[in-house]
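Asker: for reference, the sequence and a predicted model appear below.
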Amino acid sequence: MSDAVGEFAAFIDATLPADHAERLDHYRHDDRLRADYQVAAFEAGWLVPEWEPELGGHGLSPLDALAVRIEGARRQTPRTLNVQGVGVVAPALRRFGTAEQRERLLVPVLRGEQWWALGMSEPGSGSDLASLRTTARRDGDVFVVSGQKIWTTQAHQSRWCTLYVRTDPDAPRHAGISCLILDLHAPGVDIRPIRRAAESVDAFCEVFLDDVRVPAANLLGPEGQGWRVATESLAHERDMIWINNWVDVERSLAPVLAGELAPDLAARAGRLLADAEALRFTGLRTVLRRTAGAPVPEFFVLKLLGSEAAQAAAQLALDVHGLTSPALFDDLVESLGATIYGGTSEIQRDLIGEKVLGLPRDR
């Protein structure tokens, strides 16, 4: 165990309740604990451990930071209340934000003081960001934005949104997109929550934009470079997704493997054990290759394999034990979103075909 992992484990022991592991089903819904843990982790440098100390990190190497994240996932540390804020928005602000944007917005999102939404998906587009139709027309020192977003997680609870818009309708699909920092309290923004299937599912919203005026100073990254902003910031989120998926598979399988299984259930469990190991080794290989500056084609496989394995493991646990525990049903319902958030499985298969296998696009 590296010194960093040992220090982080000691931080967890000192910060979380002594019965956290035993009463996980209770604490996972304790919003006060989750908020307090995020602040404590930020102040101690464990929220973004690879970042420089002045931004709340420890300056760890990618491998040490990975080890810390795996330890956190195994210990099931409280998930941040506004996951996309830390996982996607903060890396985008750090990488593409102006000095003024970073000074004003970065620490509040890391501490969980200001929540953020991601304005990506649109009706008829889903995870295909390049097909977005929301427009932003330049009018002096503002952009005038019109369009609609959907499946916008926590928009009704958030103050800000990284809004992806088409600023150049004549440019190629990927080249005419820009990212704007949208104040969700601005005139012309209409947010409508979508009914949820269960309390364990994050809150989604529709967001309607009717001639919303966004200051040009709120452009995140260069104009026309929104595709780059999105792909680079989502890469940070997907590192955590595969780790959490791997741990979720192992956690779902633990009670399944504790007893005797019928042959068909044993076969399903065996395949999932193999998937979990494949996910772990593939994830480790991507970090090593990225650290060495080498191409990382495996990256595109991780999200697909991990989300589908986590979903299958939750279903198997419920099939084996039935509704003996409400937590098993909650786990299954929560896992249903795994093949949607961070890019749907259909889009992941398109990316694998295009980026890994070199297959031609059909459009």
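Answerer: Cool, the structure landed. Residues are numbered from 1 along each chain as shown.

Asker: when you work out contacts or count neighbours from here on, use the C-alpha atoms and nothing else.
Answerer: Will do.

Asker: could you tell me how many residues sit around Gly119?
Answerer: Here the count is done by other CA atoms under 10 Å, and Gly119 has 26 residues near it.

Asker: distance of it relative to Pro193?
Answerer: When CA to CA, to the nearest Å is the yardstick, Gly119 and Pro193 sit 14 Å from each other.

Asker: list the buried residues of the helix of greatest length in the chain.
Answerer: Longest helix in the chain by number of residues, with DSSP state H as the criterion: helix 226-256. Of the residues in helix 226-256, those with enough neighbours to count as buried (16 or more other CA atoms under 10 Å) are 226-230, 233-253, 256.

Asker: likewise stretch 31-43?
Answerer: Neighbour-count burial for stretch 31-43 flags Leu33, Arg34, Ala35, Asp36, Tyr37, Gln38, Val39, Ala40, Ala41, Phe42, Glu43 (criterion: 16+ other CA under 10 Å).

Asker: strands along the stretch 101-250 of the chain, start to end?
Answerer: Across the stretch 101-250 of the chain, reading from the start of the chain, the strands by DSSP state E, counting those that start in this stretch fall at 116-119, 135-139, 142-149, 160-166, 177-183, 189-194, 204-215.

Asker: try this one next to it:
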Amino acid sequence: MSKVPLTPMLVQYLTALCCLRCNPDAVDITIGEMVEDEAAESTRDVDVTVTIKDSDSVTDAFMAYEVKHERSALDVAKVEALCLKLNDMPSITHRVIVSTSGFSPTAQKKAARHGVELYQLKEWTRPLQEQFPLLEMTGTVSERFPRQKWLLTWNDYRFALVSSAAQGPFAVESKGQALDQHGKPHGKYSSFEDFWNELLLRSTEVLYCLEPADTVLRTFPLTPSDAPGEPPAAGPQWPHTHTLDVSADGVYFTNSDTFCRIDTVTINGFLRWERSRTPPAYVIERLSDGQAFAGALVSPGERPGQMIAFVFSPTSRDIGIEFVQLSEAHQNAIRQLKLEYKAGSVWT
């Protein structure tokens, strides 16, 4: 799973979406739930919890999922620590560990001893009829759900800056420190290069659906190719200019001992469409028997904490379509974030 282009928080969120799709009757699905730890006599964070109640409003199941996104297989020490943590929470009725990198043989034995189920988030390659028979499809998910992703990009560009407070001509170094109105390091952009990258992305988010970008994409379709080592396909480029009002960003620089705000930025250069690699497909399988818990087609966004996910359940023909943008506060740790079930697309 070293190729997974997802952050730990997005993996955690994706696991929660899979729980949501597989438990449409759940009354509560929370990412970062605080659960009572009997031994510690305090509450502790659990990555994903699922609460299911019967018709009499009595809790029938309180499932806990610990999600780990690491480079190497989880060893016995890490799994033992997670097992002890979950087992000290008596309110939990079902305990699960999900890993993107698998588990060592001794870790698997330790989990079995403690009654904790193990699941792995892995590349989805098995035929659909083996794990998702209700879809009534043969072949792999890549064959039956072909996906392509196009990106509008700036090339050979330069920036023209306007600051009403500047005294005469000025220049800003890309590696220089972006400042706030008090002359301190900017809270969001550590350098002007970070700010320029944000503006390039912000610009293409506006221009991709406008002319002439839309006509160019339809007139010059990009040839699909995912051959190893082969660069993504790119279409013809065209000259363009785009001016952005950036005064609300509050980015300042020094000019003649004065702090000057950048008011507008004009990007001059060439635009073109590029085809990126095919977005990944994942499946969560139970380690003991390879049974699928859920599958997902994922398209990570260009911004941190962003993705689109199509989520499949082996017990339903419904396909959940989810658009995710984590807030800055949730990109490093998610706490008390509840998900709600929404009906997805139905294949008939």
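Answerer: Right, received. Where do you want to start? Remember, predicted model here, so these are calculated numbers, not experimental data.

Asker: TM-score for this pair?
Answerer: Scored against TM-score structural alignment, normalised by the length of the second structure, the superposed chains reach a TM-score of 0.23; 135 aligned residues with a CA RMSD of 6.9 Å.

Asker: just to revisit the earlier point, out of the strands of the stretch 101-250 of the first structure, which comes closest to Val301 of the first structure?
Answerer: When the strands of the stretch 101-250 of the first structure are compared for distance to Val301 of the first structure using CA to CA, the nearest one is strand 116-119, at 23.1 Å.

Asker: who does the closest one touch, helix- and strand-wise?
Answerer: helix 83-84, strand 160-166 (3 or more CA pairs under 8 Å, 6 or more residues apart in numbering; DSSP states H and E).

Asker: contacts for the first one next, please.
Answerer: Counting contacts by CA atoms under 8 Å, 6 or more residues apart in numbering, the residues outside helix 83-84 of the first structure that touch it are Trp116, Ala117, Leu118, Glu237.

Asker: sorry, back to before: so can I have CSV of the helices and strands packed on strand 116-119 of the first structure showing distance to Phe8 of the first structure and mean neighbour count?
Answerer: Written out in CSV, the entries for those read as follows (distance: least, CA to CA, whole Å; neighbours: other CA atoms under 10 Å):
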stretch, distance to Phe8 of the first structure, mean neighbour count
helix 83-84, 20, 18
strand 160-166, 31, 25
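
Asker: nearest to Arg268 of the first structure, of the buried residues of stretch 31-43 of the first structure?
Answerer: Proximity to Arg268 of the first structure was ranked across the buried residues of stretch 31-43 of the first structure by CA to CA; first place goes to Arg34, at 34.0 Å.

Asker: can you give me the distance of the closest one to Thr282 of the first structure?
Answerer: Distance check for Arg34 of the first structure against Thr282 of the first structure: by CA to CA, it reads 30 Å.

Asker: which ones are touching Thr270 of the second structure?
Answerer: To be clear, residue 270 of the second structure is Phe; Thr isn't right here. Residues near Phe270 of the second structure by CA under 8 Å, 6+ apart: Trp154, Asn155, Asp156, Tyr157, Gln237, Trp238, Pro239, His240.

Asker: nearest residue to it other than its sequence neighbours?
Answerer: Closest residue in space to Phe270 of the second structure, ignoring its immediate chain neighbours: Pro239 at 4.3 Å, by CA to CA, 6 or more residues apart in numbering.

Asker: touching, the one you found and Ile267? I think so.
Answerer: No. When contacts are counted by CA atoms under 8 Å, Pro239 of the second structure is not listed as touching Ile267 (10.7 Å).

Asker: quick one: which of the two has more around it?
Answerer: Higher neighbour count among Pro239 of the second structure and Ile267: Ile267, with 21 against 13, using other CA under 10 Å.

Asker: name the element the more buried one belongs to?
Answerer: strand 264-276 (DSSP states H and E).

Asker: then Lys78 of the second structure would be within a strand, right?
Answerer: No. Membership of Lys78 of the second structure in a strand is not supported by DSSP: H, G, I helix; E, B strand; the rest coil, which gives helix.

Asker: against Ile29 of the second structure, how distant is it?
Answerer: When distances are taken as CA to CA, Lys78 of the second structure and Ile29 of the second structure turn out to be 25 Å apart.

Asker: who has more neighbours, those two?
Answerer: Remark: of Lys78 of the second structure and Ile29, Ile29 carries more neighbours, 26 against 13, as counted by other CA under 10 Å.

Asker: ok, the more buried one - contacts?
Answerer: The neighbours of Ile29 of the second structure, taking CA under 8 Å, 6+ apart as the test, are Ala16, Cys19, Leu20, Val48, Thr49, Val50, Thr51, Lys338, Leu339, Glu340.

Asker: please, where are all the strands along the stretch 1-150 of the second structure?
Answerer: 28-37, 42-53, 59-68, 94-99, 117-123, 149-162.

Asker: distance to Lys109 of the second structure for those - can I get that in TSV?
Answerer: Supplementary listing: the strands of the stretch 1-150 of the second structure in TSV, determined by distance: least, CA to CA, whole Å:
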stretch	distance to Lys109 of the second structure
strand 28-37	24
strand 42-53	22
strand 59-68	17
strand 94-99	13
strand 117-123	10
strand 149-162	42
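
Asker: so which of those is nearest Ala294 of the second structure?
Answerer: Comparison of the strands of the stretch 1-150 of the second structure against Ala294 of the second structure by CA to CA identifies strand 117-123 as nearest, at 9.4 Å.

Asker: let me know the angle separating that closest one from strand 59-68.
Answerer: 50 degrees (axes from the mean of the first three to the mean of the last three CA atoms, to 10 degrees).

Asker: what's strand 117-123 of the second structure packed up against?
Answerer: Secondary structure elements in contact with strand 117-123 of the second structure, counted by 3+ CA pairs under 8 Å, 6+ apart, are strand 94-99, helix 105-113, strand 281-286.

Asker: any chance of the ones you listed in TSV, plus distance to Met63 of the second structure and mean neighbour count?
Answerer: Output for those, formatted as TSV (distance: least, CA to CA, whole Å; neighbours: other CA under 10 Å):
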stretch	distance to Met63 of the second structure	mean neighbour count
strand 94-99	5	22
helix 105-113	16	16
strand 281-286	15	22
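
Asker: nearest to Ile308 of the second structure, of these?
Answerer: Within these, the stretch nearest Ile308 of the second structure is strand 281-286; the backing value is 11.7 Å (CA to CA).

Asker: and the closest one, what does it pack onto?
Answerer: Helices and strands touching strand 281-286 of the second structure, by 3+ CA pairs under 8 Å, 6+ apart, are strand 117-123, strand 292-300.

Asker: in a markdown table: these, plus mean neighbour count.
Answerer: Below are these laid out as a markdown table (neighbours: other CA atoms under 10 Å):
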| stretch | mean neighbour count |
| --- | --- |
| strand 117-123 | 22 |
| strand 292-300 | 23 |
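
Asker: would TSV of these with distance to Arg272 of the second structure be doable?
Answerer: Output for those, formatted as TSV (distance: least, CA to CA, whole Å):
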stretch	distance to Arg272 of the second structure
strand 117-123	31
strand 292-300	21
